[in-house]
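**Q** below is the structure, and that's it, no one-letter string:
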């Protein structure tokens, strides 16, 4: 019978402290997310403040004036507030607020009040429903359908589930739901509240003036949508008994319809890629520098720190935590961007031929090579290159773009996958339009140049380049 005993043994293991784990997560952040985190820190930590620019005003990472704490009133606003008579609330309620009208110093309406409010798809549809003479029950059903639409303008939710949200008594019948759906589908933009791409296009066929073309388009959309997507004009002509020229004319009219009517509404803001590193050639040498626009302009408030150290006691432990967190945040900012710059410089040194001659000159590169050169771990390089971008004279690239595995050619030399993709693109661009090359023919041409690549690899690279197959290129030509 086995015995039970207690033993004490010591072993060494590597663990990451919570603070180090947090630092790793910060390193993996994009620069925009990191800058937002630093702004939040400045709003919460009294020992952090925006760094003043050359003009003496506090500047954020975008170079514009910003307050250390979001929502904090300026000195001018504070003076206005203190000058209001506490016994008169009218001036307070008529002051600047979220719903009030902002006026400039001369009494004119502020420019912010002149900006147009963005109209969402739901707002646009509700405005049309509000002017229709509908019964409250019918209006509620139509509004419920509008609220169930996705960003594309489609109704992905079954009608019975839409009815369950309303809890109407008696429950709406299938006929009522169908009528409410037709009513919403009749609104602008055409094609809204469709349940499939075919239905969305069918709702827009009324825009085709010619009755014969409209009837032919109806047959194509309802029965041969996949053939239309494949651009098989000859196949459609054979199936419908029409000439290819006639089919091409109607298909061209169908392609002018909008398969996503909801995209016309909503936010008009475009998310742009902000490069973290700027690369340019100066006197024959490649220069790498950080983009000042993504580096948070934050500094340590020494005045507050000295006052705190002078009057420190055991009762203000929270302020001591803020002081330690401020120093740790500044170290993170410095180390983060120093690591990004070191990694970017190492990448440029190894891929300078790519910057000079294009993708064909891209060298094979793995994370370990950069890690050994910079003196950091491979996982750190992986986090640094995640969601970080480099602006070069030939375009903006993610740092991960410069890494690719090596492929050995027939003569024993190494070639990167990026270079092979560039060669495949050049081969396809040089092909004759009336006789496009298949993936097998491209594979043979690569083999003639000493690059042994499998056909399925050529297919994968062609799809990565977003180049259509040989059949579609032949039909298009």
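**A** On my side now, so go ahead. Just so we're clear, the structure is a prediction, and the values are computed from it rather than from any experiment. Residues are numbered from 1 along each chain as shown.
**Q** use CA for all of it now, contacts and neighbours both
**A** OK.
**Q** in this structure residue 49 contacts residue 303, no?
**A** No. With contact taken as C-alpha atoms under 8 Å, residue 49 and residue 303 are classed as non-touching, separated by 11.1 Å.
**Q** what about the two, which has more around it?
**A** residue 49 (23 against 9; other C-alpha atoms under 10 Å).
**Q** then that one would be within a helix, right?
**A** No. Remark: residue 49 does not belong to a helix; assigned using DSSP: H, G, I helix; E, B strand; the rest coil, it is strand.
**Q** for it, give me its contacts.
**A** If a contact means C-alpha atoms under 8 Å, 6 or more residues apart in numbering, then residue 49 has 42, 68, 298, 299, 300, 301 as its contacts.
**Q** so which elements touch the helix or strand that contains residue 343?
**A** Residue 343 is part of helix 317-350 when elements are defined by DSSP states H and E. In terms of contact count using 3 or more C-alpha pairs under 8 Å, 6 or more residues apart in numbering; DSSP states H and E, helix 317-350 is assigned the packing partners strand 285-290, strand 298-300, helix 367-374, helix 378-384.
**Q** use this one as the comparison:
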């Protein structure tokens, strides 16, 4: 076998560390990005927060609106199918695939990664619930908080446990009963239910051994007394073990009437009958006339099946938009929300010290400085991409921002990707967990994308607009004769939109609208 040397030229793709970081930052939500920034500030001494907006690093971001090169699009395409584990293994696997096709000398992937982080070698820094229960109205608290800001409500939040403990202070109890009441209050879930039985709670405290039986029985007696006290606290229905008991506790506070008596009788029956509104069986089992049973079901529908949910911290539901859209004289202005943009910069003192003592800090410090610069650049690039995508969405959905969701037009990710010269997977990352504030409310960017439904004129209608139209039909329907899915389908056809009954049912369920049989008025 004759041996010889040969030179071959080949191309292969490798995900550099900075590209992996850019992709990962792009798909993070606002909260996740904030956590990532905090972690990087703790780990990298060359990175610090600034009160002012960080100056752009000289990485070509001034040309952010220019089309993306073919190589970058290939990188994005590869990233869509590459797992986000160790970058070394990703580069090695890519190199091995390339070697299978070409007899190219193997090049160390670790050397490539080190070279990519080193950049140009400089260390200089740049310039500075169900339909019936979900609508139940909670009791009004003292004071009018209608003008309170959401963030103020979050800071002044009182949990369900705090609310109940405050009531317990006015009760005269023995130390054992007070301790039992405290334990039950702390055992409630977010909805105000006591999920565990008293016997299981007592066994958990006293132990399950036979010789501890007397202690368990004593604890269970104290829990029984404490439970009765808990179930008479505000809000009504708290401390219930199941839905029927929760509703019954709330009915105890209602003025005595035939409807209230019938409602209590209904709560003693299987809840499936109430959910299905099986009037005939309830009349037979409860022994009340048809009209009284209907009035009782209407009364139950006004109760709160989850009395503890009003105490859930409002901060959990607080959404801070990434993009702000406001109406101006010539259209709409799209701007980034400065409150969610991290203000970062390279630490001047440390960077200058490293520059003056070049070569003494070692390659590790030089690499950390380069990482800090790349992190700032990737943060800036993330928000630039979000702004570009948001601007393109607003441009294509102008009718929505003028007339509302009924005017939404069909839009798919590929349209925005082709317009901006980005990969479709990049658009998907940008539109996930990113929110836009509009004159009609705050929406996730994915909300503005919808499939197309055919029309009689040969055009297309957005699925989002169709859902809005279905919601409008249902809101204006007769409560005595609610619209069936088939009737809604026919009404859409009258509007020129081809939408099958099954599609209507799917959209109705997505909108959390009950079937016609459950929307029908009882009286």
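**A** Done, it's in. Please read these numbers as outputs of a predicted model, since none were measured by experiment.
**Q** let me see the TM-score of these two.
**A** Comparing the chains after superposition, counting by TM-score structural alignment, normalised by the length of structure 1, produces a TM-score of 0.73; 407 aligned residues with a C-alpha RMSD of 3.6 Å.
**Q** buried ones in the helix holding residue 343 of structure 1?
**A** For helix 317-350 of structure 1, burial by neighbour count (16 or more other C-alpha atoms under 10 Å) applies to 319-320, 322-323, 325-326, 329-330, 332-333, 336-337, 339-348, 350.
**Q** trace residue 447 of structure 1 over to structure 2, please.
**A** In structure 2, the residue paired with residue 447 of structure 1 according to TM-score structural alignment is residue 493.
**Q** how many neighbours does the aligned partner of residue 389 of structure 1 in structure 2 have?
**A** Pairing criterion TM-score structural alignment: the partner of residue 389 of structure 1 within structure 2 is identified as residue 435. Residue 435 of structure 2 is flanked by 23 other residues according to other C-alpha under 10 Å.
**Q** now residue 435 of structure 2. Nearest residue, chain neighbours left out?
**A** Computed as C-alpha to C-alpha, 6 or more residues apart in numbering, the closest residue to residue 435 of structure 2 that is not its neighbour in sequence is residue 444, at 4.2 Å.
**Q** return the residues in contact with that neighbour.
**A** The neighbourhood of residue 444 of structure 2, defined by C-alpha under 8 Å, 6+ apart, consists of 431, 432, 433, 434, 435, 436.
**Q** with distance to residue 23 of structure 2 and secondary structure added, can I get those residues in TSV?
**A** Converted to TSV, these look like this (distance: C-alpha to C-alpha, whole Å; DSSP: H, G, I helix; E, B strand; the rest coil):
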residue	distance to residue 23 of structure 2	secondary structure
431	13	helix
432	13	coil
433	15	coil
434	15	coil
435	18	strand
436	21	strand
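**Q** and what about the residue nearest to the spatial centre of structure 1, helix, strand or coil?
**A** If you average the C-alpha coordinates of structure 1 and look for the closest C-alpha using C-alpha atoms, centre = their mean, you land on residue 271, 6.3 Å from that point. Per three-state DSSP, the local secondary structure of residue 271 of structure 1 is coil.
**Q** what do we get in structure 2 for it?
**A** Under the alignment defined by TM-score structural alignment, residue 271 of structure 1 is paired with residue 317 of structure 2.
**Q** how close does that match get to residue 154 of structure 2?
**A** Separation of residue 317 of structure 2 from residue 154 of structure 2 (C-alpha to C-alpha, to the nearest Å) stands at 10 Å.
**Q** structure 2: matching residues for stretch 291-306 of structure 1?
**A** Following TM-score structural alignment, the aligned partner range for stretch 291-306 of structure 1 in structure 2 is 337-352.
**Q** enumerate every residue touching the closest residue to residue 52 of structure 2 other than its chain neighbours.
**A** The spatial neighbour of residue 52 of structure 2 that comes closest, neighbours along the chain excluded (C-alpha to C-alpha, 6+ apart), is residue 343 at 6.5 Å. For residue 343 of structure 2, the contacting residues are 49, 50, 51, 52, 53, 54, taking C-alpha under 8 Å, 6+ apart as the criterion.
**Q** the second one: neighbour count?
**A** Other residues near residue 50 of structure 2 number 14, with proximity taken as other C-alpha under 10 Å.
**Q** start and end of stretch 384-394 of structure 1, how far apart?
**A** Looking at stretch 384-394 of structure 1, the gap from its leading to its trailing residue is 22 Å under the measure C-alpha to C-alpha.
**Q** that should have said stretch 285-296 of structure 1, apologies.
**A** With C-alpha to C-alpha as the measure, stretch 285-296 of structure 1 spans 28 Å from end to end.
**Q** follow-up on the earlier one: out of the helices and strands packed on helix 317-350 of structure 1, flag the one nearest residue 80 of structure 1.
**A** Shortest separation from residue 80 of structure 1 across these is recorded for strand 298-300, at 28.8 Å, computed as C-alpha to C-alpha.
**Q** I'd assumed residue 441 was in contact with the match of residue 389 of structure 1.
**A** No. In terms of C-alpha under 8 Å, residue 435 of structure 2 does not count as a neighbour of residue 441; the distance is 10.2 Å.
**Q** contacts for the helix or strand harbouring the match of residue 447 of structure 1, please.
**A** Secondary structure here is read from DSSP H and E; on that basis residue 493 of structure 2 sits in helix 485-494. Defining contact as C-alpha under 8 Å, 6+ apart, one finds that helix 485-494 of structure 2 is touched by 470, 473, 498, 499, 500, 501, 502, 504, 505, 516.
**Q** switch the cut-off to 6 Å
**A** Helix 485-494 of structure 2 is contacted from outside by 499, 501, using C-alpha atoms under 6 Å, 6 or more residues apart in numbering.
**Q** quick one: end-to-end distance for stretch 237-248 of structure 1.
**A** Between the opening and closing residues of stretch 237-248 of structure 1 lies a distance of 9 Å (C-alpha to C-alpha).
**Q** that stretch: which residues count as buried?
**A** Residues of stretch 237-248 of structure 1 classed as buried under the neighbour-count rule (16+ other C-alpha under 10 Å) are 237, 244, 247, 248.
**Q** same question for stretch 389-396 of structure 1.
**A** For stretch 389-396 of structure 1, burial by neighbour count (16+ other C-alpha under 10 Å) applies to 389, 390, 391, 392, 396.
**Q** one more: stretch 404-417 of structure 2?
**A** 405, 406, 407, 408, 409, 410, 411, 413, 414, 416, 417.
**Q** residue 225 of structure 2 maps to what in structure 1?
**A** When the structures are aligned by TM-score structural alignment, the residue of structure 1 matched to residue 225 of structure 2 is residue 183.
**Q** would you point out the most distant pair within the buried residues of stretch 389-396 of structure 1?
**A** Using C-alpha to C-alpha, the buried residues of stretch 389-396 of structure 1 reach their maximum pairwise distance at 389 and 392, which is 9.7 Å.
**Q** which residue in structure 1 aligns with residue 425 of structure 2?
**A** Taking TM-score structural alignment, the alignment pairs residue 425 of structure 2 with residue 379 from structure 1.
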